[in-house]
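> below are the sequence and a predicted model; questions follow.
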Amino acid sequence: MADRVYPAAKPNTNGTAGAGANNGAFPATKAQLYGATRPAYRPQPHHRRRHGRSCCCSCCLWLTLLLILLIFIVAIVGAVFYVLYRPHRPSFSVTSLKLSYLNVTSSSMLNSKFDLSITAVNPNKKLVFIYNPITISILTNDIDIGDGTVPSFVHGKKNTTLLKAAITSSGGALDSASVSTLKTDMKSKNGLPLKIKLDTKVKAKMGGFKTPNIGIRVSCDGITATLPTGKTAATASTAGAKCKVDVRVKIWKWTF
């Protein structure tokens, strides 16, 4: 009996076995091709930012060095100035203070009159002081009870000058707390504790050179006054008066 020959079976393209075997032969998608050819991201250094930072650091360094140099020069100039001129502050003292009248009206208006004499001393041998007009205030317990002025003047070397001023307050209104405090002090047997303030600006002259105006305040404490009896002015006690001179520097809106 002759054997039968069967034709070879065609590959099953729709079967699961054929699909699993040929998965690796599928062509790559566009996304896979793009990802495979896309270069890796590498951030580039910001040369401009580094250059800007280096310039800023250089400017800060030079400014710091310049500031140190200026401070050094000022220190040298100050040392030379001190050695050559030996500067000292002027001194002030209350020579006399007389109270002609002091009263508070029923409408809380203050009226007062003082006659003040102050001695100013320039102890320097090579410095001349040039004073602007001086404003003077007399206070008791921080209550302003009189104001006046002294004209500008030139204070020569090793010179003593007597300054005189009429200090008055006419018609100045006081608040109720100030009126109460002032009336209590006026009745006290110990008298009124007074404080004198002088404010001005002064230049120092050395040969042909003048400094800029420098603000000064003179504060004098330890003064006591009693109310006058009749028309005779009362002389205040100034034996314990002490005056202090402070330099006042103004920076923009603040005064130190």
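Yep, it's here. Numbering: from 1, shown residues only.
> C-alpha from now on. contacts and neighbour counts both.
Will do.
> for Val121, helix, strand, or coil?
strand (DSSP: H, G, I helix; E, B strand; the rest coil).
> that one and Leu163 touch, don't they?
No. Contact criterion CA atoms under 8 Å: Val121 and Leu163 do not qualify, at 10.7 Å.
> who has more neighbours out of those two?
Val121 (19 against 16; other CA atoms under 10 Å).
> report the contact partners of the more buried one.
By CA atoms under 8 Å, 6 or more residues apart in numbering, Val121 lies in contact with 90-92, 158-161.
> if you rank those by neighbours, which is first?
Within these, neighbour counts (other CA under 10 Å) peak at Phe92, which reaches 23 neighbours.
> quick one: what helix or strand has that one in it?
strand 91-104 (DSSP states H and E).
> which residue packs closest to Gly156, ignoring adjacent ones?
Val128 (5.0 Å; CA to CA, 6 or more residues apart in numbering).
> likewise Lys201?
Ranked by CA to CA, 6+ apart and with sequence neighbours excluded, the top spatial neighbour of Lys201 is Gly215, at 4.2 Å.
> what strand or helix carries the one you found?
Under the criterion of DSSP H and E, Gly215 resides in strand 214-225.
> which other helices and strands contact that strand?
strand 91-104, strand 192-206, strand 242-248 (3 or more CA pairs under 8 Å, 6 or more residues apart in numbering; DSSP states H and E).
> now tell me what touches the first one from outside.
With CA under 8 Å, 6+ apart as the test, strand 91-104 has contacts from 110-123, 179, 183, 218, 220, 225-228, 231-238, 241-245.
> likewise for the longest one?
Contacts of strand 192-206 from elsewhere in the structure, counted by CA under 8 Å, 6+ apart, are 126-141, 185-186, 210-226.
> quick one: contacts of whichever helix or strand comes after the strand holding Gly215?
The first helix or strand that comes after strand 214-225 along the chain, using DSSP H and E, is strand 234-235. With contact meaning CA under 8 Å, 6+ apart, strand 234-235 is reached by 96-100, 225-228.
> closest to Thr149 out of the residues you listed?
Leu97 (15.0 Å; CA to CA).
> for the closest one, which non-adjacent residue is spatially closest?
Computed as CA to CA, 6+ apart, the closest residue to Leu97 that is not its neighbour in sequence is Leu116, at 4.6 Å.
> try it against this one:
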Amino acid sequence: MAERVYPADSPPESGQFSGNFSSGEFPRKPAPPPSTYVIQVPKDQIYRIPPPENAHRLQYLSRKKPNRSNCRCCFCSFLAVVFTIAVLAGLSFSVLYLIYRPEAPKYSVEGFSVSGINLNSSSPISPRFNVTVRSRNGNGKIGVYYHEVGSSVDVYYNGVDLCNGVLPAFYQPAKNVTVVKLKLSGSSKIQLTSGMRKEMRNDVSKKTLPFRLKVKAPVRIKVGSVKTWTMIVKVECDVTVDKLTAPSRIVSRKCRHDFDLW
């Protein structure tokens, strides 16, 4: 329990004197009242700040703040590194583009003949196609590697897949024209509906049989001595021929292509 020290005794009231006049002592001036009190607290009752039950929380928070700061610093550093790499990559591609001026190869169908489709019978057909594709690489310093694995070649009539095959592997150097001859065969169990047979007979009578050729080829670009990652070239050609027997004549053709960089 705190002990309180009270101020000194109050001075004597008016008319009262302390001291002994006979001994020559005069009364002392009354002590002025103190302006403060002194409180004494036992040592075992001194409290810490914070109290013991909150000390662990203070320690946890004091550790947590630096960790958050470190995480923010690491995240900012990571963003700075990514931004720097992106800028350098962009500058590199820009320089390479200005130096090499790359352009996509041009594709066209030079030959297209059909056999194995009998429209006078209701039995399944086994179509065969001989297709000649021309690829022109107009780049002066860029070569193209075509891979067989992962490639595909398909021929469609009104959305029906009649035959399929793969593209042979080859390398096309700069300023080069490569002609690829493909022999494609379909399954012997392709059953045409009566409506499709009738439509084909009408096209034969008009000598305009429309087919669609789809080619998918994994390629790698060679720039100097450096090879890029594998990209996918997709080529679609609309080809119209005059008949279903070989040799046939191409009436019209139109090709378009696209690249999947990743």
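All right, it came through fine. The structure presented is a predicted model; accordingly, all values stated were derived computationally and were not measured.
> thinking again about what came up before, quick one: residues contacting the equivalent of the residue nearest to Lys201 of structure 1 over in structure 2.
Mapped onto structure 2 by TM-score structural alignment, Gly215 of structure 1 lines up with Ile232. Going by CA under 8 Å, 6+ apart, Ile232 of structure 2 touches 216-219, 259-262.
> can I get those residues in TSV including neighbour count and distance to Ala86 of structure 2?
TSV is the format used below for these (neighbours: other CA atoms under 10 Å; distance: CA to CA, whole Å):
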residue	neighbour count	distance to Ala86 of structure 2
Lys216	21	30
Ala217	25	29
Pro218	22	26
Val219	24	24
Phe259	15	22
Asp260	10	20
Leu261	10	17
Trp262	7	17
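> any idea how far Arg86 of structure 1 is from Pro228 of structure 1?
45 Å (CA to CA, to the nearest Å).
> which of these two has more neighbours?
It is Pro228, of Arg86 of structure 1 and Pro228, that has more neighbours when counted by other CA under 10 Å, with 16 against 13.
> out of the contacts of strand 234-235 of structure 1, grab the one that's most surrounded.
Neighbour-wise, the contacts of strand 234-235 of structure 1 (other CA under 10 Å) top out at Leu97, 24 neighbours.
> need the counterpart of that one in structure 2.
Match for Leu97 of structure 1 (TM-score structural alignment): Phe112.
> Cys243 of structure 1 too?
In structure 2, Cys243 of structure 1 lands on Cys255 (TM-score structural alignment).
> compute the number of surrounding residues for its match.
When neighbours are counted by other CA under 10 Å, Cys255 of structure 2 registers 16.
> list the contacts for the aligned residue in structure 1 for Ile142 of structure 2?
Aligned by TM-score structural alignment, Ile142 of structure 2 pairs with Leu127 of structure 1. Residues near Leu127 of structure 1 by CA under 8 Å, 6+ apart: 85, 87, 156-157, 204-206.
> name the nearest of the residues you listed relative to Arg48 of structure 1.
Ala204 (53.1 Å).
> can you tell me what part of structure 1 stretch 89-98 of structure 2 aligns to?
Under TM-score structural alignment, the match for stretch 89-98 of structure 2 is residues 74-83.
> what about that stretch, how far off from structure 2?
By mean CA distance after the TM-score superposition for structure 1, the fitted stretch 74-83 of structure 1 averages 0.8 Å away from its aligned residues in structure 2.
> show me where structure 2 has its strands.
Remark: strands assigned in structure 2 by DSSP state E are 3-4, 39-40, 106-115, 128-137, 142-146, 152-157, 160-165, 170-172, 176-185, 209-223, 226-227, 231-241, 250-260.
> tabulate these (TSV), appending distance to Asn70 of structure 2.
Putting those into TSV (distance: least, CA to CA, whole Å) gives the following:
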stretch	distance to Asn70 of structure 2
strand 3-4	51
strand 39-40	46
strand 106-115	54
strand 128-137	53
strand 142-146	47
strand 152-157	52
strand 160-165	57
strand 170-172	52
strand 176-185	57
strand 209-223	43
strand 226-227	40
strand 231-241	40
strand 250-260	40
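> out of these, which gets nearest to Ser62 of structure 2?
Counting by CA to CA, Ser62 of structure 2 lies closest to strand 39-40 out of these; the figure is 33.4 Å.
> before we move on, the earlier item: quick check: the farthest pair among the contacts of Leu127 of structure 1?
Tyr85 and Gly156, at 14.5 Å, using CA to CA across the contacts of Leu127 of structure 1.
> which one's more surrounded, these two?
Using other CA under 10 Å as the criterion, Tyr85 of structure 1 and Gly156 rank with Gly156 on top: 19 against 13.
> for the aligned partner of the more buried one in structure 2, give its distance to His147 of structure 2.
When structure 2 is aligned by TM-score structural alignment, the residue opposite Gly156 of structure 1 is Pro173. In this view, Pro173 of structure 2 and His147 of structure 2 are 14 Å apart by CA to CA.
> same question, Arg101 of structure 2
Using CA to CA, one gets 24 Å for the distance from Arg101 of structure 2 to His147 of structure 2.
> try Phe93 of structure 2
Distance, Phe93 of structure 2 to His147 of structure 2, using CA to CA: 24 Å.
> for the equivalent of Ile118 of structure 1 over in structure 2, which non-adjacent residue is spatially closest?
Ile118 of structure 1 maps onto Val133 of structure 2 when the alignment is built from TM-score structural alignment. Excluding the flanking residues, the one nearest Val133 of structure 2 by CA to CA, 6+ apart is Val109, at 4.6 Å.
> then Asn159 of structure 1?
Using CA to CA, 6+ apart, the nearest residue to Asn159 of structure 1 is Asn122, at 5.3 Å.
> helices or strands up against the longest helix along structure 2?
Taking DSSP state H as the criterion, structure 2 has its longest helix at helix 52-100. If contacts are counted by 3+ CA pairs under 8 Å, 6+ apart, helix 52-100 of structure 2 sits against no helix or strand.
> so it versus strand 142-146, what angle?
In terms of direction (axes from the mean of the first three to the mean of the last three CA atoms, to 10 degrees), helix 52-100 of structure 2 departs from strand 142-146 by 110 degrees.
> show me the contacts for Ser58 of structure 1.
Here Ser58 of structure 1 is in contact with no residue (CA under 8 Å, 6+ apart).
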